[in-house]
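Peer 1: quick one: sequence and predicted model below, then my questions.
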Amino acid sequence: MQSKAVLFDMDGVIVNSERYWVETEESEILPAAVDGSPDTSETTGMNFREIYDYLEARHEMTETKDEFVDRYENAARDIYGEKVALMDGFEDLLADLRDEGRTVALVSSSPHDWIDRMLDRFDLRESFDRIISAEEIDGKSKPEPDVYEFAAKEVGVEPADCIAVEDSENGVRSAKRAGMQVVGYRNESDEELDLSEADAVAASAEELREILLAE
């Protein structure tokens, strides 16, 4: 798939954080905040502050939004600072895309301080042409298209000439609604997610590389 720009989601794409978030949400965050057992696949890819509002509209909440946010902030320090690993071959993939003259950006629903923690840990800050957090926009996070529409403007490339790499249904839907091509990436913890809206699906880092670098 050819494009002028490749936009990478962070969680579950650049680093294997999704598995840790699912475990933490299911065992700690959601049981403390929600009366019931919501499906984490409903909220994967959403901004964590909007997750509370989403759940509150559908469930009885057992803690405040501030308490809920604090749990995510504490978990993020541990997950990005200690636990996550970089996707196999990711640095080489970025280098090859840039050698082809393609713009590369990170586009995440996570706040900048979470993104920064990951970038500093793996020394990736200079590897991206643009680093975009949903907190920069005055709009809704994934699955709405706002963050990807903003990202296309920021990198100066028409949406149709962008490829987004996403591992969640909400992320795929967001990029498609923005008019982009999308590669769905199946990470190790979310094999059951429906990525059928994507233009192509990669089941491994090697397949993702083949798709993005194919003529």
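Peer 2: Received, thanks.

Peer 1: drop to CA atoms for contacts and neighbour counts, all remaining ones
Peer 2: OK.

Peer 1: who are the contact partners of the nearest residue to A160 once chain neighbours are set aside?
Peer 2: Spatial nearest neighbour of A160, excluding adjacent residues (C-alpha to C-alpha, 6 or more residues apart in numbering): M180 at 5.0 Å. By C-alpha atoms under 8 Å, 6 or more residues apart in numbering, M180 lies in contact with P159, A160, D161, C162, I163, A164.

Peer 1: go on, F150?
Peer 2: F150 is in contact with I137, counting by C-alpha under 8 Å, 6+ apart.

Peer 1: give me the element it is part of.
Peer 2: helix 146-155 (DSSP states H and E).

Peer 1: mind listing the helices for the chain?
Peer 2: 17-24, 30-33, 48-56, 65-78, 90-99, 112-122, 146-155, 169-177, 205-213 (DSSP state H).

Peer 1: give me whichever of the ones you listed is most buried.
Peer 2: helix 169-177 (a mean of 25; mean count of other C-alpha atoms under 10 Å).

Peer 1: now find how far off-centre that helix is within its chain.
Peer 2: 10 Å (C-alpha atoms, centre = their mean, to the nearest Å).

Peer 1: dropping in the other structure now:
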Amino acid sequence: MDARATTHHLGLVIFDCDGVLIDSEPLSLACLTTGLNRIGVAIDLATVRARFTGTSMPSIMAHIARDYGVTAPDGFVETVKAETLALFDTELQAMRGVAEAVAALGLPACVASSSDPVRLRHSLTLTGLLPLFGAHVFSSAQVKRGKPFPDLFLFAAERMGVPPGACLVVEDSVPGVTAARSAGMRVAGFTGGGHWGHDPAGSDLVRAGAARIFSDFSDLATIIAEA
């Protein structure tokens, strides 16, 4: 943990959304894999999970064009988004215990997600979590560069009026942890989502800079007390 992340008492908790607040990653990654296969990208779900969890759609499509030589046809992104939202409508759930944990924080909280604003607010509404954050929901669409760059977390901290060194970020992806550390923020890695069955200890998140790993929101109060 660098010096910038130890010079302030904790004043804000910033939550990623997908894979942290909502158990959406198994659904969205499956839709993305199916969509990519449909346009001729030879990629499986495990590879999509490893490479693209926590990454914005523009970054994903740039990666596909560069490394697979496939340029998505017009309307591809919109189709995948629509298919994902339709699946969310029937299957999306909040993480177990997250609503109670956020309500009991005793600190300001906000959301900072790579999801586009429509999907983000739709997901939080479906799962009943939006009232916990109100207007304090920020998307990578509001900044120039998405994760793994620090722009979104710095933007969220500025909007919330809290210095970066006083922020704790809860993330489930390497790009997200990398972004938070680059912003000079403390990071706790969450591995309770359905996509983390391959590595519940969160070794990738630790290597990226997460100071603590937890998989159950009943532990959040302890994480915050020790941050």
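Peer 2: Arrived safely. As the structure is a computational prediction, the values presented were derived from the model and not from experiment.

Peer 1: pull the number of nearby residues for the counterpart of V13 of structure 2 in structure 1.
Peer 2: Aligning on TM-score structural alignment places V13 of structure 2 opposite V6 in structure 1. Neighbourhood size, V6 of structure 1 [other C-alpha atoms under 10 Å]: 24.

Peer 1: wait, V6 of structure 1 touches T103, no?
Peer 2: Yes - V6 of structure 1 is within contact range of T103, at 6.3 Å (criterion: C-alpha atoms under 8 Å).

Peer 1: contacting residues around the match of V13 of structure 2?
Peer 2: R102, T103, V104, A105, C162, I163, A164, V165.

Peer 1: list the contacts of the last one.
Peer 2: Going by C-alpha under 8 Å, 6+ apart, V165 of structure 1 touches V6, L7, F8, D9, V13, V172, V182, V183, G184, Y185.

Peer 1: want to throw these into a markdown table with distance to E50 of structure 1?
Peer 2: What follows is these, written out as a markdown table (distance: C-alpha to C-alpha, whole Å):
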| residue | distance to E50 of structure 1 |
| --- | --- |
| V6 | 26 |
| L7 | 22 |
| F8 | 21 |
| D9 | 18 |
| V13 | 21 |
| V172 | 18 |
| V182 | 23 |
| V183 | 25 |
| G184 | 23 |
| Y185 | 23 |
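
Peer 1: from those, pick the one nearest N47 of structure 1.
Peer 2: For the contacts of V165 of structure 1, the residue nearest N47 of structure 1 by C-alpha to C-alpha is D9; the value is 12.4 Å.

Peer 1: hmm, the closest one is touching S110, no?
Peer 2: No - using C-alpha under 8 Å, D9 of structure 1 makes no contact with S110, being 9.6 Å away.

Peer 1: alignment lookup: I39 of structure 2 to structure 1.
Peer 2: Using TM-score structural alignment, I39 of structure 2 sits opposite A33 in structure 1.

Peer 1: closest to T40 of structure 1 out of the helices of structure 1?
Peer 2: helix 17-24 (6.9 Å).

Peer 1: returning to that earlier point: list only buried entries from the contacts of V165 of structure 1.
Peer 2: V6, L7, F8, D9, V13, V172, V182, V183, G184, Y185 (16 or more other C-alpha atoms under 10 Å).

Peer 1: give the contact list for the last one.
Peer 2: Under the criterion of C-alpha under 8 Å, 6+ apart, the contact partners of Y185 of structure 1 comprise V13, V165, E166, D167, V201, A202, A203, S204, L208.

Peer 1: now distance to R117 of structure 1 too, for those, in JSON lines please.
Peer 2: Output for the contacts of Y185 of structure 1, formatted as JSON lines (distance: C-alpha to C-alpha, whole Å):
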{"residue": "V13", "distance to R117 of structure 1": "16"}
{"residue": "V165", "distance to R117 of structure 1": "21"}
{"residue": "E166", "distance to R117 of structure 1": "20"}
{"residue": "D167", "distance to R117 of structure 1": "21"}
{"residue": "V201", "distance to R117 of structure 1": "28"}
{"residue": "A202", "distance to R117 of structure 1": "27"}
{"residue": "A203", "distance to R117 of structure 1": "27"}
{"residue": "S204", "distance to R117 of structure 1": "25"}
{"residue": "L208", "distance to R117 of structure 1": "25"}
